[in-house]
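>>> Just a sequence and a predicted model for now, questions to come.
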Amino acid sequence: MPVASNRRLAALIEELVGGTEPLEAIADRQLTPDYRQRVNGRWTARDAVLAHFAQLREAARSVEVTVLDEGTTTRPGDAGAPAPADGTAADTAADATADTTTDTTTDTGYAERHIVSVTLANGRRSENEVYIFARLAADGRIRSLEEVILPLTDDADDAADAGTSTDATGR
């Protein structure tokens, strides 16, 4: 079952970086099969994200995530969303029968801002402020994630250059 909304991405990052469960099992539970992410303008597919987290697991001694802001949004067609202002139906029969692994009409928006601090095995500490906007599928898993990373320490830049950045998606 996907991580509950409170500290949703923080818990996921801590699980991906500091956990012992296989990354693919975590991804199957938390990310849709068509998951993709954009970090500072660059799109990456799910398999590349998992490969990066495998590297980060090897390089990191510890990870700490402090959530600063978090919220969800809905849009017409989402369960509980207000009806469209023009009075038209927000969903159609086609939407109701669509495969939710690729149908985005029922997605919910998720936004978060956090500070992530990683201590690498070599003792260097990397700290970044991360701004995230995500789409959650109807089943609660993350379908897509877009983020912007603001390095807060010089080591954050060094870690990113070394392929051991510490944002929510491992870039």
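That came through, no problem.
>>> rest of the way, CA atoms for contacts and neighbours
OK.
>>> my hunch is that residue 166 is in a helix, does that hold up?
No: in this structure, residue 166 is coil, not part of a helix, as judged by DSSP: H, G, I helix; E, B strand; the rest coil.
>>> Need the residues that contact the helix ranked longest in the chain.
Scanning the chain for the longest helix, with DSSP state H as the assignment, gives helix 46-59. With CA atoms under 8 Å, 6 or more residues apart in numbering as the test, helix 46-59 has contacts from 16-18, 23-24, 27, 33-37, 120-121, 163-166, 169-171.
>>> Pull the contacting residues for the most centrally placed residue in the chain.
Nearest to the geometric centre of the chain sits residue 145, at 5.1 Å (CA atoms, centre = their mean). Taking CA under 8 Å, 6+ apart, we find residue 145 in contact with 36, 37, 38, 132, 133, 134, 135.
>>> Use this one as the comparison:
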Amino acid sequence: MTRTDIKAAITDLIFNSGLTVQEAADRHFTPQYRQRTDGQWADRAGFVEHITHVRTMVAGGHIEVHDELYDGSTYADRHTVQITKKNGSTVTMEVYVFADLAPDGRFSRIEETTLMLQGSDADRNIGSARQLLNLNT
């Protein structure tokens, strides 16, 4: 497998209805995957649960990568995600990512910080698996 990147991973996870969340996770993330978003850790099961919930709210969107760096098994990027929710509202987040890649090219760990550029206060934690109950549909 070639190494993944954040644009491919997010596109498959959130915007590619041709894949299940589990298929997308298997494609881009190791079984031992862990993620820290804005200081909150989630294991892979929590991450998959969060993405499954996010998909129920999303009508469409896209990701734009502004900066991206690979250095061996280390990955970093800065990207913007714009989501249009099924209720017609939009959320735009700028995200800073530092990650480790497994030997097979999938993400094994991501640590990220998010910055809300557009959206309601209820959408502030859309990137965090620990904040499922705070999201509006």
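That came in fine, so what should we check first? A quick note: this is a predicted structure, and the numbers were derived from the prediction, not measured.
>>> returning to that earlier point: next, the mean deviation of the longest helix of structure 1 compared to structure 2.
Using mean CA distance after the TM-score superposition for structure 1, helix 46-59 of structure 1 ends up 0.7 Å from its aligned counterpart in structure 2, as a mean over the superposed pairs.
>>> next SSE after that helix?
strand 60-73 (DSSP states H and E).
>>> what's the offset of that following strand from the middle of its chain?
Its chain's C-alpha centre and that of strand 60-73 of structure 1 lie 10 Å apart, by CA atoms, centre = their mean, to the nearest Å.
>>> what range in structure 2 does the helix or strand just after it sit on?
Scanning forward in sequence from strand 60-73 of structure 1 by DSSP H and E, the next helix or strand is helix 93-97. With TM-score structural alignment applied, helix 93-97 of structure 1 matches no range in structure 2.
>>> any idea how far helix 93-97 of structure 1 is from the chain center?
27 Å.
>>> With stretch 97-105 of structure 2 instead?
That offset, for stretch 97-105 of structure 2, works out to 14 Å (CA atoms, centre = their mean).
>>> one step back: quick one: buried ones out of the contacts of helix 46-59 of structure 1?
16-18, 23, 27, 33, 35-37, 120, 164-166, 169-171 (16 or more other CA atoms under 10 Å).
>>> Now check structure 2 for the residue matching the residue nearest to the centre of structure 1.
In structure 2, residue 145 of structure 1 lands on residue 110 (TM-score structural alignment).
>>> Without its sequence neighbours, what residue ends up closest to that match?
residue 99 (4.3 Å; CA to CA, 6 or more residues apart in numbering).
>>> contacts for the helix or strand containing the one you found?
Following DSSP H and E, one finds residue 99 of structure 2 within strand 90-101. Identification of contacts with strand 90-101 of structure 2 by CA under 8 Å, 6+ apart yields 3, 73-85, 107-120, 123.
>>> State the next helix or strand along the chain beyond it.
strand 107-118.
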